[in-house]
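**Student:** build me a model:
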Amino acid sequence: MPISLNVAVASFNYFDALFKYTKQNTVLLMNEKGIITEVNNAFTNSFGYTNDEIIGKEFKILFTPEDQKKGLPETEIDTVLQEGQCKDNTYLVHKNETITWVSGESILVKNLNGEISILKIIQDIHTQKTYENFSRRLHDFNENILKSIEDVIIVVNEEMKINKVNDAFFKLFTGDEADINSLNFADIIKPYDSNDDLRNSLQQAIKTGTGFLHKEIEITTISEGKKMFDISCRIVDGIEQKNGLLVLHDITAQIQSQRQREDIIGFVAHELRNPLANIVLCNEIMGETLNENNITESQELLARSKSNVMRLSKMIADLYDATKVGSGTLQLEKAVFNFEEMINEAVDTIKALQPFYRISVKGHANIDVHGDRYRLIQVVTNYLSNGIKYSEGNAEVVLNMDYDNKDVTVYVKDAGLGIKKDQLPYIFNRFYRAEKTKNLEGIGLGLYLCSQIIKAHNGRIWAESEEGKGSTFYFSIPILHFVN
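**Tutor:** Predicted coordinates:
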């Protein structure tokens, strides 16, 4: 390729000493066609070739196969011939096929005879590039870790200027993900830190150079309202000044769970106290009546004691099941069974316990279902027991069953107290009791367990009620197939 008239061609005399005596830079000389004509000792030491092995070879053999396919050697030579020089950072290949990242500069030069050559100076930057790549990967790795951490991470300097936050910060404290670096943390957090607890704690930590661990501070978040955080601060050395590294761990659910456990313990202790006191009293009176040979009264006391024991047993069983539901360990033992036979068994169980009440069974469901027979009996008996308990002396409870080609549906209807409309959405919640039922026995777990059992069968559960006129409780579950 002809050389542009505008290209400044350097005299080779200037580079003679560099070419012959430099030990730090690798230097090679090639002609306009890219044929290597001379190399210095630093080149042979670095790339592993002898002079005989490399002189006369094409310059492109030093490039990787990928770069050769891209035409990088030819592009470099063309650029030097057109512009007089060319700089590049690329990989070059040693004789043993290892590769090294280098920084290169090619210069168009003229020797004493006026002949044009290309002088290429190569500097090994492999260690530097390796470190840069490692640093970049480490930075990316750390950034990915920060992004994946659900806790809020904040780094501020001694002047309370923000150096770094993670994504969780924006989710809780500001929806604006613009660059907040160098903004004042105290100003940003002020709308959320109403009592200045976080700001004061952080300023004190930075001022004294002493961090703190596990301070519980309430903060109002932008998306989820008031939340309780476990906050720790570590003082770390920065480039020019100390930094405060804040970690905010949301413990709102944990505290709510702890309070709920305390409420449950107090609630259960209160509910169990009455039947236990009744049992103790019955046993004391029975001791006296037995001494007086009063068999009739003793039998009545035994029946009363048995009733209280059954109440205790049901409460304990419901609590145990509720615990399993809460921990996700309530297991269904599913099998194929006849649905109508299951209903009849549940009705017979309640009739034996409540012989003075009439249960009217309507409809038929002579079909097979795939489910947990025991748990479904538990649902039906709970519906029936509630219907009787809340019926205010009405001696009849209606159970109806029906099915279509997809589901089987059951409802239990009573003519009792009824439930206020505003309370109806909460009746399947754990420990919830409607206002008019709080003076009756029970701990508010029965309907909650029913809802969990039906949901575990991929079914639906709901209720209809009118205050003072009674309630109707429904559930439906999928059918397996019809029985011929």
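**Student:** from here on, just use CA atoms for contacts and neighbour counts.
**Tutor:** OK.
**Student:** who are the contact partners of the closest residue to Leu28 other than its chain neighbours?
**Tutor:** Spatial nearest neighbour of Leu28, excluding adjacent residues (CA to CA, 6 or more residues apart in numbering): Val39 at 4.2 Å. Shown in contact with Val39 (CA atoms under 8 Å, 6 or more residues apart in numbering): Phe19, Val27, Leu28, Leu29, Asn51, Ile55.
**Student:** and Ile453, by the same measure?
**Tutor:** Arg375, Leu376, Val379.
**Student:** most neighbours among those residues, which one is it?
**Tutor:** With neighbours taken as other CA atoms under 10 Å, the top of these is Val379, carrying 22 neighbours.
**Student:** among the contacts of Val39, which ones are buried?
**Tutor:** Among these, those classed as buried by 16 or more other CA atoms under 10 Å are Phe19, Val27, Leu28, Leu29, Ile55.
**Student:** in a strand, Arg430, correct?
**Tutor:** No. Counting by DSSP: H, G, I helix; E, B strand; the rest coil, Arg430 is located in no strand; its state is coil.
**Student:** my guess is it contacts Tyr448. True?
**Tutor:** Yes. With contacts counted by CA atoms under 8 Å, Arg430 reaches Tyr448, the gap being 5.2 Å.
**Student:** comparing the two, which residue is more hemmed in?
**Tutor:** Using other CA under 10 Å, the more surrounded residue of Arg430 and Tyr448 is Tyr448, with 19 against 16.
**Student:** how near is that one to Ile295?
**Tutor:** From Tyr448 across to Ile295, the span is 41 Å (CA to CA, to the nearest Å).
**Student:** cool, and Lys87?
**Tutor:** Applying CA to CA, one obtains 113 Å for the distance of Lys87 from Ile295.
**Student:** could you report the neighbour count for the closest residue to Lys226 other than its chain neighbours?
**Tutor:** Spatial nearest neighbour of Lys226, excluding adjacent residues (CA to CA, 6+ apart): Thr220 at 4.1 Å. Using other CA under 10 Å, Thr220 has 17 other residues around it.
**Student:** please, which helix or strand holds Thr220?
**Tutor:** Per DSSP states H and E: Thr220 is located in strand 212-221.
**Student:** same for the helix or strand following that strand, what does it pack against?
**Tutor:** Where DSSP H and E defines the elements, the next helix or strand beyond strand 212-221 is strand 225-237. For strand 225-237, the packing partners by 3 or more CA pairs under 8 Å, 6 or more residues apart in numbering; DSSP states H and E come out as helix 197-208, strand 212-221, strand 242-250, helix 252-291.
**Student:** to compare with the earlier structure, here is another sequence to fold:
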Amino acid sequence: MILIVDDSPENIISLKKVLEKNGFEVDTALSGEEALRKILKKSYVLIILDVQMPGMDGFEVAEAITGYSKAKETAIIFLSAASANVNLITRSYSSGGLDYISKPVDMNILLLKVKTFYRIYEQSRALHEMQIELRKEIEFRKEAEQKKDEFISVASHELKTPMTTIKGYIQLLERSLDTNNMDVVKNRLHKVQNQVEKLNLLIADLLDISKIESGKLQFNKKYFSFDQLIDQIIEPMQQANPGVKIIKKNKINEDVYGDEMRLEQVIINFISNAIKYAPETAEIVINSEVRGNEIYFSVQDYGIGMTEEHRQKIFEKFYRIEETSSRFQGLGIGLYICQEIIDRHLGKLGVNSKLHEGSEFYFQIPLHPEKVEN
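**Tutor:** Coordinates of the predicted model:
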């Protein structure tokens, strides 16, 4: 918007008519005082300001608005009927003006200047927006680089831990073989096997994250018994964790269409996390049921829970809750991979949680995704 400030109504009418005819939005003020009141309330791209006015002259108005935040990007063109002399022109620029036109005004020259200032304003605004976006992009690169460095550090530590443990048990195994104590040998072999399995899961997660990044995570979808899959998962996990009672609620009698191996990966992740992050709890509850045209599956624990802030970020890549990172191992990519798997099943994944009261991780997937896709 353009503000015309002139104590002569005739001058304002003629300038306003020409500018509006050329597509510009125009506001007017008949005095410097009125102009200041309007500038405090509105933002203007350009002010066409008469120099010689009763009360506040144009120079005083220009000097007064230089400190206004609303007017700091506003261009000022001075108009004056007085003959142009060096002192007048010098004061025009020192007062904050960007240009000077003598009266009577040549409308063609004025329009040319107005269009030029508008073009400069649009270019300046576009440049400013580009700078803002560039700053955001730079901050996102910095954050991504920091996360990558943290992930490499954590991954190195997580991979090194089971390797060191395996090495230690192998050394103990060698000594046990010398004593021919088979019970000790079996116990230590079992512990080595657990560490190898942990290492295998870490490597599998690293491979999956690489496949997701490259768009090569493969899926083999078909109909299968969801309830049978749950039973196959619960049995060995219950045996491996006798201190926690895994309670199964409900039963799904329908076959589900999806990648059985990938959904098994999600379910195991949910149950493993429930056991890991609820070390004091005596039980976890697994629920699966048909809700409308969807399968709903959830794992409820009664462990440490999490705050709303962590709940919003828990499925982000490399995200680990700072307060628990020293107590619980992990790369911060398991739930991110689960999110990708459920997304590829046209489903939804989420968590309900309260600090110190436990968490319920869940997913919903369509029973017949071909109907959703169509």
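**Student:** quick one: TM-score?
**Tutor:** The TM-score (TM-score structural alignment, normalised by the length of the second structure) is 0.61; 251 aligned residues with a CA RMSD of 2.9 Å.
**Student:** quick revisit: just the contacts of Ile453 of the first structure: which are in helices?
**Tutor:** Arg375, Leu376, Val379 (DSSP state H).
**Student:** out of those, which comes closest to Leu108 of the first structure?
**Tutor:** Arg375 (90.2 Å; CA to CA).
**Student:** counterpart of Lys245 of the second structure in the first structure?
**Tutor:** Using TM-score structural alignment as the criterion, the counterpart of Lys245 of the second structure in the first structure is Arg358.
**Student:** verify the stated contact: that match with Ala395.
**Tutor:** Yes. At 5.8 Å, Arg358 of the first structure and Ala395 qualify as touching, with contact defined as CA under 8 Å.
**Student:** list the residues that contact whichever residue in the first structure pairs up with Glu357 of the second structure.
**Tutor:** Aligning on TM-score structural alignment places Glu357 of the second structure opposite Lys469 in the first structure. Neighbour list for Lys469 of the first structure: Ala415, Gly416, Leu417, Gly418 [criterion: CA under 8 Å, 6+ apart].
**Student:** I'd like the distance between the second one and Glu441 of the first structure.
**Tutor:** Gly416 of the first structure is 16 Å from Glu441 of the first structure, where distance means CA to CA.
**Student:** out of the buried ones among the contacts of Val39 of the first structure, which are inside helices?
**Tutor:** Among these, the residues falling in helices (DSSP H) are Phe19.
**Student:** take the buried ones among the contacts of Val39 of the first structure and lay them out in JSON lines including distance to Glu300 of the first structure.
**Tutor:** Output for those, formatted as JSON lines (distance: CA to CA, whole Å):
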{"residue": "Phe19", "distance to Glu300 of the first structure": "118"}
{"residue": "Val27", "distance to Glu300 of the first structure": "113"}
{"residue": "Leu28", "distance to Glu300 of the first structure": "114"}
{"residue": "Leu29", "distance to Glu300 of the first structure": "117"}
{"residue": "Ile55", "distance to Glu300 of the first structure": "117"}
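**Student:** for the match of Lys245 of the second structure, which non-adjacent residue is closest in space?
**Tutor:** Closest residue to Arg358 of the first structure apart from its sequence neighbours, by CA to CA, 6+ apart: Glu396 at 4.7 Å.
**Student:** quick one: contacts for the one you found?
**Tutor:** Residues near Glu396 of the first structure by CA under 8 Å, 6+ apart: Tyr357, Arg358, Ile359, Ser360, Ile388, Asp414.
**Student:** just give me the neighbour total for Arg261 of the first structure.
**Tutor:** Arg261 of the first structure has 12 neighbours, counted by other CA under 10 Å.
**Student:** just the one 5 residues further on next, same as before
**Tutor:** The burial count assigned to Gly266 of the first structure is 11, neighbours taken as other CA under 10 Å.
**Student:** same check, this time on the one 3 residues further on
**Tutor:** By the other CA under 10 Å criterion, the neighbourhood of Ala269 of the first structure contains 11 residues.
**Student:** map it onto the second structure.
**Tutor:** Taking TM-score structural alignment, Ala269 of the first structure has Ser156 as its aligned residue in the second structure.
**Student:** quick one: that match and Leu331 of the second structure, what's the gap?
**Tutor:** According to CA to CA, Ser156 of the second structure and Leu331 of the second structure sit 10 Å apart.
**Student:** before we move on, what SS does Leu119 of the first structure have?
**Tutor:** At Leu119 of the first structure, secondary structure determined by three-state DSSP is strand.
**Student:** tell me which residues touch the residue lying closest to it once chain neighbours are set aside, please.
**Tutor:** Nearest residue to Leu119 of the first structure in three dimensions, chain neighbours excluded: Leu29, at 4.7 Å (CA to CA, 6+ apart). If a contact means CA under 8 Å, 6+ apart, then Leu29 of the first structure has Ile36, Thr37, Glu38, Val39, Ser117, Ile118, Leu119, Lys120 as its contacts.
**Student:** which one of those sits closest to Leu138 of the first structure?
**Tutor:** Using CA to CA, the contacts of Leu29 of the first structure come closest to Leu138 of the first structure at Lys120, 33.7 Å.
**Student:** touching, that closest one and Ser106? I think so.
**Tutor:** Yes. Under the criterion of CA under 8 Å, Lys120 of the first structure makes contact with Ser106 at 4.2 Å.
**Student:** what's the counterpart of Asp50 of the second structure in the first structure?
**Tutor:** Matched by TM-score structural alignment, Asp50 of the second structure corresponds to no residue in the first structure.
**Student:** since we're on Asp50 of the second structure, how many residues are nearby?
**Tutor:** Using other CA under 10 Å, Asp50 of the second structure is surrounded by 27 other residues.
**Student:** chain neighbours aside, what residue packs nearest to it?
**Tutor:** Nearest non-adjacent residue to Asp50 of the second structure, counting by CA to CA, 6+ apart: Leu79, 4.6 Å away.
**Student:** pretty sure that neighbour sits against Phe59.
**Tutor:** No. Shown here, Leu79 of the second structure and Phe59 do not form a contact pair, counting by CA under 8 Å, at 10.7 Å.
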